[in-house]
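Chemist: Got a predicted structure here, sequence first:
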Amino acid sequence: MSNVHVIDHPLVQHKLTLMRRRDASTNSFRRLLGELAMLMTYEVTRDLPLQDIEVETPLELTTGKVMDGKKLVFVSILRAGTGILDGMLSVVPGARVGHIGLYRDPKTLTAVEYYFKMPGEMQERDIVVVDPMLATGNSAVAAVDRLKELGPKSIKFVCLLAAPEGVATLQQAHPDVPIYTAAIDRELDSHGYILPGLGDAGDRIFGTQ
């Protein structure tokens, strides 16, 4: 678990608790997820490199530090990853965006890919993969497998909630990929849902069933 980072900031935990509520509306759930994603972005990007540039203040010329957002790629696992992606882009609007379409086979719980679109020159980029739930871990492993084929500089995985089973699966397959999450819940049920969890994140974001 040394490569797992639980972001326990009070604001993150407060918003997560509100999202767990069964009676939270679609609008409320979506708004809270965006806000929580923005807060998590600060921790996820903490170690990104900076470069010095000259900037002219109203009083004099000085040197400041900036991050090259174009070297950062947020990769959303469709469809639920969109909820985290929007919040992160509010903080780092210059980041590039990739999409991976995966769905979970209801019988085997394995990930099936149906879409893959990435920016060019991925060898020069740092990747942050976003998906609200790290449940079985099969989708996360499938996504990282595909992304490693492109040879990026680094990969991180960001989720709202994780199950111990999902953490173990992703760490076993990719021990070099750090996991950032707001909470690690108790377990998975027989259908592969996180308990206590917050339900199906995609359905709650988009108001579907």
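Modeler: Perfect, thanks for sending it.

Chemist: Could you use CA atoms for every contact and neighbour count after this?
Modeler: OK.

Chemist: Now tell me what touches stretch 178-189 from outside.
Modeler: With contact meaning CA atoms under 8 Å, 6 or more residues apart in numbering, stretch 178-189 is reached by 3-8, 12-13, 16, 44, 135-136, 155-165, 167, 194-197.

Chemist: Among the residues you listed, which ones are in helices?
Modeler: 12, 13, 16, 44, 164, 165, 167 (DSSP state H).

Chemist: Could you tell me which of the residues you listed count as buried?
Modeler: Applying a neighbour-count criterion of 16 or more other CA atoms under 10 Å, the buried members of those are 12, 16, 44, 164, 165, 167.

Chemist: Could you dump these into CSV with distance to residue 27 added?
Modeler: CSV is the format used below for those (distance: CA to CA, whole Å):
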residue, distance to residue 27
12, 18
16, 15
44, 25
164, 29
165, 30
167, 29
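
Chemist: Can you tell me which of the residues you listed lies closest to residue 175?
Modeler: Distance to residue 175, by CA to CA, is smallest for residue 167 among these, at 10.2 Å.

Chemist: I'd guessed the closest one sits against residue 137; true?
Modeler: Yes - between residue 167 and residue 137 there is a contact under CA atoms under 8 Å: 6.7 Å.

Chemist: Got another one to weigh against that:
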Amino acid sequence: MIDQSNPPHLTVVDHPLVQHKLTHMRKVGTPTGVFRQLLREISQLLAYEITRNLEMTKEAIETPLCPMEAPVLDGKKLALISILRAGNGLLDGVLELVPSARVGFVGLYRDEETLEPVEYYFKVPEAMGERLVIAVDPMLATGNSAVAAIDMLKKAGAKNIRFMCLLAAPEGVETMRKAHPDVPIVTASLDERLNEQGYIVPGLGDAGDRMFGTK
């Protein structure tokens, strides 16, 4: 089921499997390997929702019994954009579901004093304006990095953009809504708030550190 109590630009996927796996990811004692596997599994479930309205067309095919006009995806292959480094955890799962997707990367890190994003890498597929673009990052906290990434994607020509994350804070959702009201957000949970360090509460800690075993 989809939680319809949230603003139109925000979809919280409250499917039981998503919520069950997310609970295990939140636990402080969940090992790195298990955390990565759970993130990959949740990303596939979120991907079902964020790709729900892909454009379709018909193709003439032959089944073992007869010819038919069958539905297939239309237009250029979608572009998955990982916001480094933690975005790669979601990227892997979505690629298992849509292996033909084109892939790009936006390198941003958060200045721990200002909480503002700093760019260090940008590489995306061609013809961005003709593709559905899905940007992925596990955490939508302050929203500053997400807004910066979407700014960069729009400058590269992207027009149809969606944002997929594991957790979102109300502050980050509002920041995104103000900066990019045309970009829908799909997440597994809208958490309570940000703390003074800009981390999502109750959250699950630093997604990148837990995914890669770093501190």
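Modeler: Done, it's in. From a predicted model like this one, the values you see are computed outputs, not experimental measurements.

Chemist: How much space separates the residue opposite residue 130 of structure 2 in structure 1 once aligned from residue 170 of structure 1?
Modeler: Under the alignment (TM-score structural alignment), residue 130 of structure 2 pairs with residue 124 of structure 1. As defined by CA to CA, to the nearest Å, residue 124 of structure 1 lies at a distance of 24 Å from residue 170 of structure 1.

Chemist: quick one: which of the two has more around it?
Modeler: Neighbours were counted for residue 124 of structure 1 and for residue 170 using other CA atoms under 10 Å; residue 170 has more, 24 against 14.

Chemist: Translate that one into the numbering of structure 2.
Modeler: Using TM-score structural alignment, residue 170 of structure 1 lines up with residue 176 in structure 2.

Chemist: how far does the one helix or strand that match maps to sit from the chain's center?
Modeler: Assigned by DSSP states H and E, residue 176 of structure 2 belongs to helix 170-179. Mean-position distance between helix 170-179 of structure 2 and its chain equals 15 Å (CA atoms, centre = their mean, to the nearest Å).

Chemist: Return the member of the ones in helices among the contacts of stretch 178-189 of structure 1 nearest to residue 119 of structure 1.
Modeler: residue 44 (20.4 Å).

Chemist: In contact with the closest one: list those residues for me.
Modeler: 158, 180.

Chemist: for residue 60 of structure 2, same thing?
Modeler: 67, 68, 69, 70.

Chemist: now residue 106 of structure 2
Modeler: Counting by CA under 8 Å, 6+ apart, residue 106 of structure 2 makes contact with 81, 82, 83, 84, 119, 121, 122, 123, 124, 149.

Chemist: and the counterpart of residue 186 of structure 2 in structure 1, how many neighbours?
Modeler: Taking TM-score structural alignment, the alignment pairs residue 186 of structure 2 with residue 180 from structure 1. Around residue 180 of structure 1 there are 24 other residues, counting by other CA under 10 Å.

Chemist: residues in structure 1 aligned with stretch 26-39 of structure 2?
Modeler: Going by TM-score structural alignment: stretch 26-39 of structure 2 matches residues 20-33.

Chemist: Only the buried residues of that stretch, if you could.
Modeler: So stretch 20-33 of structure 1, judged by 16+ other CA under 10 Å, has buried residues 26, 29, 30, 31, 32, 33.

Chemist: Would you state the helices of structure 1 in chain order?
Modeler: 10-20, 26-44, 81-91, 138-148, 164-173, 201-206.

Chemist: Thanks a lot, catch you later.
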